[in-house]
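Engineer: Have a look at this fold, sequence not included:
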């Protein structure tokens, strides 16, 4: 996917480049991505699964948080593609909780485990980047990925990870499939969890496309930079 690399201004007015960031997820019509037990739940239609496969094959890197690995244990690969054509798998693991048996460490594609300078954890068969103290420095991560030739990063979850990218103004495209069944639950996770935004701090979006896929609908938004 030949997408533009974004110029950012770091603290101290130092410019740096970063990949275009696409957040992709699926939710129920009532805004949930799983039930209260937080187990993996397929919301996407077969048509949307094919869309996601195509999107993954076009991006140079796919990112999830440790919570997604612990809950779903995904491969983060595209079936049928050879190893050298797979996207770089990026996992945020600030506390070193991802087990060595996780499928993301299976060698089917290159994997970059990202943790903090406070965590000495190593991972078999994966590179490790230690960025930030206490919390992962997402700006430093995007700068690192850009220097590795990544021009498009696909962020797939979970809700805390997606919130962090929105919070730091690092999302360019928000892509969401809305399924055809209600999940409910006061404690059920949503696409964007975290602390949430206060009134007046919300992230403005611009709807750019609507597409019916099976029993659901796919919505694509761009993040507005004009306030």
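Structural biologist: Happy to help now that I have it. The structure presented is a predicted model; accordingly, all values stated were derived computationally and were not measured.
Engineer: use CA for all of it now, contacts and neighbours both
Structural biologist: Noted.
Engineer: center of this structure - which residue?
Structural biologist: With distances taken as Cα atoms, centre = their mean, the chain has residue 155 as the residue nearest its mean C-alpha position (1.7 Å).
Engineer: The helix or strand hosting that one packs against which elements?
Structural biologist: If you go by DSSP states H and E, residue 155 is part of strand 152-157. Counting contacts by 3 or more Cα pairs under 8 Å, 6 or more residues apart in numbering; DSSP states H and E, strand 152-157 is packed against strand 20-27, strand 61-65.
Engineer: which other helices and strands contact the last one?
Structural biologist: Put plainly, it is strand 61-65. So strand 61-65, by 3+ Cα pairs under 8 Å, 6+ apart, packs with strand 88-92, strand 152-157, helix 159-167.
Engineer: what does the longest one give?
Structural biologist: Taking 3+ Cα pairs under 8 Å, 6+ apart as the contact definition, the neighbouring helices and strands of strand 20-27 are strand 152-157, strand 173-178.
Engineer: alright, now check it against this:
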């Protein structure tokens, strides 16, 4: 089965951070951008976040718009997306809200390593389906499994390690990059990606396919180019 079309969705500060170090949750987006992300979720079949985001934000991962939920049902789809998380260590609690709210698409999926699966044991059996991946191509194997489940489009909402993994593996088909007018400036705050060996290195340019101003937030949409290296004078 074909792999899902993968859309990375992220909101960043002007200096490239996705959060600060203050306990209270930081909202980088505004209402119009949140609505745009909700529309993207409605167009997708599954939503993926990392276990670190589950622990930090404890999101429900649902569609905010009742109209969009109703439209999905009218089209023969579940009202909400299939929820997916990734944990290499197995450090994830069965009480997380993503396991208990708006699971119309079925049990949430947890992808992990052999070590992570051993730590999880049977603690999540009642609320999630656990898949241990032994393939060295972790992210490719994950997408293959989602493809077999009929997932045509996957929206990935972070965090840092997850975005880095998909981009380093060259598996992101599109990037929705919302820039908020904030400066974080905290050394230990999480950034969009970690240092990594991205395909094409620092000379590879992505293709800008859209730029939209949503009040004080700018949303940029990029896709990979087949050939994107630039030379001096070009």
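Structural biologist: Perfect, I can see it now. Since the model is a prediction, treat every value here as computed from it, not as a measurement.
Engineer: hang on, the earlier thing: will you turn the helices and strands packed on strand 20-27 of structure 1 into CSV that also has distance to residue 62 of structure 1?
Structural biologist: Output for those, formatted as CSV (distance: least, Cα to Cα, whole Å):
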stretch, distance to residue 62 of structure 1
strand 152-157, 5
strand 173-178, 14
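Engineer: Would you mind finding the most buried of these?
Structural biologist: strand 152-157 (a mean of 24; mean count of other Cα atoms under 10 Å).
Engineer: Give me the mean deviation of that strand from structure 2.
Structural biologist: With the two structures superposed, strand 152-157 of structure 1 lies on average 0.5 Å from its match in structure 2, counting by mean Cα distance after the TM-score superposition for structure 1.
Engineer: Dump the helices and strands packed on strand 152-157 of structure 1 into a markdown table; add mean neighbour count as well.
Structural biologist: What follows is these, written out as a markdown table (neighbours: other Cα atoms under 10 Å):
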| stretch | mean neighbour count |
| --- | --- |
| strand 20-27 | 24 |
| strand 61-65 | 24 |
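Engineer: Among the ones you listed, which comes closest to residue 208 of structure 1?
Structural biologist: Among these, the nearest to residue 208 of structure 1 by Cα to Cα is strand 20-27 (13.8 Å).
Engineer: Toward the C-terminus from that closest one, list the very next helix or strand.
Structural biologist: Counting by DSSP H and E, the element after strand 20-27 of structure 1 in chain order, helix or strand, is helix 46-58.
Engineer: Would you check the span in structure 2 matched by that next one?
Structural biologist: Aligned by TM-score structural alignment, helix 46-58 of structure 1 falls on residues 31-43 of structure 2.
Engineer: for that stretch, the distance to its chain's centre please.
Structural biologist: 13 Å (Cα atoms, centre = their mean, to the nearest Å).
Engineer: Aligned to residue 31 of structure 1, what sits in structure 2?
Structural biologist: So residue 31 of structure 1 corresponds to residue 16, using TM-score structural alignment.
Engineer: Its match and residue 148 of structure 2, how far apart?
Structural biologist: Using Cα to Cα, to the nearest Å, residue 16 of structure 2 is found at 35 Å from residue 148 of structure 2.
Engineer: quick one on the thing from earlier: average gap between the match of helix 46-58 of structure 1 and structure 1?
Structural biologist: So stretch 31-43 of structure 2 averages 0.5 Å relative to structure 1 (mean Cα distance after the TM-score superposition for structure 1).
Engineer: Report the buried residues of that stretch.
Structural biologist: By 16 or more other Cα atoms under 10 Å, the buried positions in stretch 31-43 of structure 2 come out as 33, 37, 38, 40, 41, 42, 43.
Engineer: Can you give me the first-to-last residue distance of stretch 212-227 of structure 1?
Structural biologist: Stretch 212-227 of structure 1: ends 29 Å apart by Cα to Cα.
Engineer: quick one: contacts of it?
Structural biologist: 44-48, 171-180, 203-211 (Cα atoms under 8 Å, 6 or more residues apart in numbering).
Engineer: what's around residue 227 of structure 2, how many residues?
Structural biologist: Residue neighbour count, defined by other Cα atoms under 10 Å, stands at 10 for residue 227 of structure 2.
Engineer: Now distance to residue 23 of structure 1 too, for the helices and strands packed on strand 61-65 of structure 1, in TSV please.
Structural biologist: Output for these, formatted as TSV (distance: least, Cα to Cα, whole Å):
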stretch	distance to residue 23 of structure 1
strand 88-92	14
strand 152-157	5
helix 159-167	7
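Engineer: count of neighbours near residue 124 of structure 1?
Structural biologist: Here the count is done by other Cα under 10 Å, and residue 124 of structure 1 has 11 residues near it.
Engineer: contacting residues for it?
Structural biologist: Residue 124 of structure 1 neighbours (Cα under 8 Å, 6+ apart): 100, 105.
Engineer: I'd like the distance between it and residue 177 of structure 1.
Structural biologist: Applying Cα to Cα, the value for residue 124 of structure 1 to residue 177 of structure 1 is 34 Å.
Engineer: surely residue 175 of structure 2 meets residue 11?
Structural biologist: No. Contact criterion Cα atoms under 8 Å: residue 175 of structure 2 and residue 11 do not qualify, at 10.8 Å.
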